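Visitor: sequence unknown, structure follows:
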């Protein structure tokens, strides 16, 4: 009991030094023109306070008494000195953090001491914990940090940990799609019933949801077309008709929501959307069916009665070669409906492009 009272006095001393340091840091600096000797004297007294406090803490942690260690750790946590606490890297700190159930600090301790696998496991557990107290954005951040931990020093490339790394990578990808769904619902909440929006926000923020449920319970019933495309890309599902239907809806929605005054501006906006999604999915041909999209864009250009230049330029910027683009237009000329035969115009333009190229 007497020892505990001594430790209480010890932490009171730390309180005094801490408060004095805070007080001095808030004191305006004195001008050297007004009493420079006073300024020098004050500096000599106040500057070492933080260093003195750290030296006292360091000395205390060299004591064999773990109760004293715990008193110091508790005091530092209460003061919000989390960075300084982890920097101590004391051997007794790990046991203290485990005993007091402080996973948010324990993973940082493991990471600092290059125990990346254990840090990643704690981060994954934190992200997967159900409940409304942690927003989805924080869960995504924890998972992303876990992946970084596993990739550090090639920890995740050890045979026994490689599977865990792949699981984490899959989890963070699905969690980001969940975040995309949440963001889309929040941005378009005027389109849905208020109760639907409220329930979606609560559930999507309360836990990590499997990709199948995200599709069946949110992307499909709420017609979140870009989210559906992201889910198909993530899952590796290959269904050409389904993907073409999704793209058709993305195109129609983009045109419907375009507020540009001219038809040409609407086509530019639409092509910008295609390019944006193309940067994400062009490496996955089944999710970015170039031939289908080219035909769809040409049909829209014909309906709007505008030039096809932006379409050609857009696909070239996405990395489609002139040769491939010409082949695609040749196929389009053979298959496209007669009323859309204006598609011959860009073929001619591409022929000239070859001559210039």
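Guide: On my side now, so go ahead. Quick caveat, the model's predicted, so the values are computed rather than measured.
Visitor: going forward, measure contacts between C-alpha atoms and count neighbours the same way
Guide: Will do.
Visitor: Wait, residue 146 touches residue 168, no?
Guide: Yes: if you go by Cα atoms under 8 Å, residue 146 and residue 168 touch, sitting 7.3 Å apart.
Visitor: list residues touching both of the two?
Guide: Counting by Cα atoms under 8 Å, 6 or more residues apart in numbering, the residues touching both residue 146 and residue 168 are residue 124.
Visitor: what about residue 161, helix or strand, and which?
Guide: helix 159-187 (DSSP states H and E).
Visitor: Next, the buried residues of that helix.
Guide: By neighbour count on 16 or more other Cα atoms under 10 Å, the buried set for helix 159-187 is 162, 164-165, 168-169, 171-182, 185-186.
Visitor: Same check on stretch 55-75?
Guide: For stretch 55-75, by 16+ other Cα under 10 Å, it's 57, 60-61, 66, 68-75.
Visitor: take the one below as the second:
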């Protein structure tokens, strides 16, 4: 019987032609025989276990005897992994079909009758992998893991539940062998075994690694995955250190996003500059700190939006710098849209302001409302744009109506000569009229608890505007504005 033949071969396995016997065993589908015979042969050929000793010592070149024993063992293991490779190939093979007949009559099967079906091959492979894991031969485990990695069967590798796998991956990482790939396997191994804390630390190391093998997008994914793992770890352990690490990762994530933003902006704006290609790959090769990103990239290439994001991320407050960055952003948007129709230019600038405004409006230090309103309203006068353009954009960003009225009221009372120069002395009052008409049409723009107070503020302000307007030398445009405000006054009084 097959078992009996195995027992006899095992007794003389060190003198047996392994590949010949294994091919016979494969022929009769005695796969466990292949495994057991080869493992016995490895032990018999190296009874003093010089091979494992040689491996554990870091494979010293002067240990020729150890190296010989190590190679002997690897050849025995190779018969096993070759058999497994054959099963993998058969499990993926296209189903056999009869060949094209050369003569009439029933079809002739020319293919190998010993060929396994895909399902049979898969079942035998799983059986061999299961049996292989029971082996106590540590060096065989390592040969098996290396083969699984090389055969691109990492999913199978991660199903292996053995302390040897963690040790082996750590050993490979220390040796700098395919470091990125092995660290990628290690975090997956930890994740699979629900060791989330360790997984998050390996992921963070991967994201930080100086390497051209990892793209910036991949680094961002590693950090995102590290955050998920760290959250899972803190749910389980609730240790303070885990919480601190999670906080560090979240801060890092914010910075990595800005690095991605810098890279994408450079690709968009400078794609025709060959020198920028180097800069783009430099941004791929490592994660950088705020100072480096600001000085060597955002500032050097005049990326105002990225500079604003960086000072916001750093919590750096410099009102003059913030204003100048917003000015650069708005001027660039206006310059880029110069060939468009007025309606399209307004739309384009409004979209830019809304997307950035929603990010920063919650932190007024990075959203200088008075400065923005004044600059934009001057542009509206210069370009003859719609009077309600700025107010509607600001409301869309989420600026509260009472706060917006405060800003316009203050600007009007400052009496800056710029409005006279632009030949639009009443422009701000017209904007205020548009703003308050919006409130009268839809009072829900102001929360219920604040409506009475705000309506009184509006009425007080309108009284002031009317006094001022009526003191000016009359003309038809002025009369029109005065009657508009009087109508608005009557509607506001009804709101009480």
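Guide: Perfect, thanks for sending it. Since we're looking at a predicted model, the values are computed, not measured.
Visitor: Could you get me the TM-score between them?
Guide: Overlay of the two chains. TM-score (TM-score structural alignment, normalised by the length of structure 1): 0.88; 344 aligned residues with a Cα RMSD of 2.7 Å.
Visitor: Can you check which part of structure 2 the helix holding residue 161 of structure 1 sits on?
Guide: Helix 159-187 of structure 1 corresponds to residues 240-268 in structure 2, going by TM-score structural alignment.
Visitor: wouldn't residue 124 of structure 1 be in contact with residue 142 here?
Guide: Yes: the criterion here is Cα under 8 Å, and residue 124 of structure 1 meets it with residue 142 at 6.8 Å.
Visitor: Superpose on structure 2 and give me the mean offset of the strand or helix carrying residue 273 of structure 1.
Guide: Here residue 273 of structure 1 sits within helix 263-281, counting by DSSP H and E. In the superposition against structure 2, helix 263-281 of structure 1 averages 1.2 Å from its aligned positions (mean Cα distance after the TM-score superposition for structure 1).
Visitor: Show me what the next helix or strand after that helix is packed up against.
Guide: Note on helix 263-281 of structure 1: by DSSP H and E, the next helix or strand toward the C-terminus is helix 290-304. Contact analysis of helix 290-304 of structure 1 by 3 or more Cα pairs under 8 Å, 6 or more residues apart in numbering; DSSP states H and E lists helix 240-257, helix 263-281, helix 309-317, helix 322-335 as its packing neighbours.
Visitor: Pull up the aligned stretch in structure 2 for the longest one.
Guide: Using TM-score structural alignment, helix 263-281 of structure 1 corresponds to residues 342-360 of structure 2.
Visitor: Pull out the buried positions in the matching stretch.
Guide: Neighbour-count burial for stretch 342-360 of structure 2 [16+ other Cα under 10 Å]: 345-346, 348-350, 353-354, 356-357, 360.
Visitor: Dump the residues you listed to TSV, plus distance to residue 374 of structure 2.
Guide: What follows is the buried residues of stretch 342-360 of structure 2, written out as TSV (distance: Cα to Cα, whole Å):
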residue	distance to residue 374 of structure 2
345	18
346	16
348	19
349	15
350	15
353	14
354	17
356	18
357	16
360	18
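Visitor: what's the closest of these to residue 392 of structure 2?
Guide: Comparing these against residue 392 of structure 2 with Cα to Cα places residue 350 closest, at 9.1 Å.
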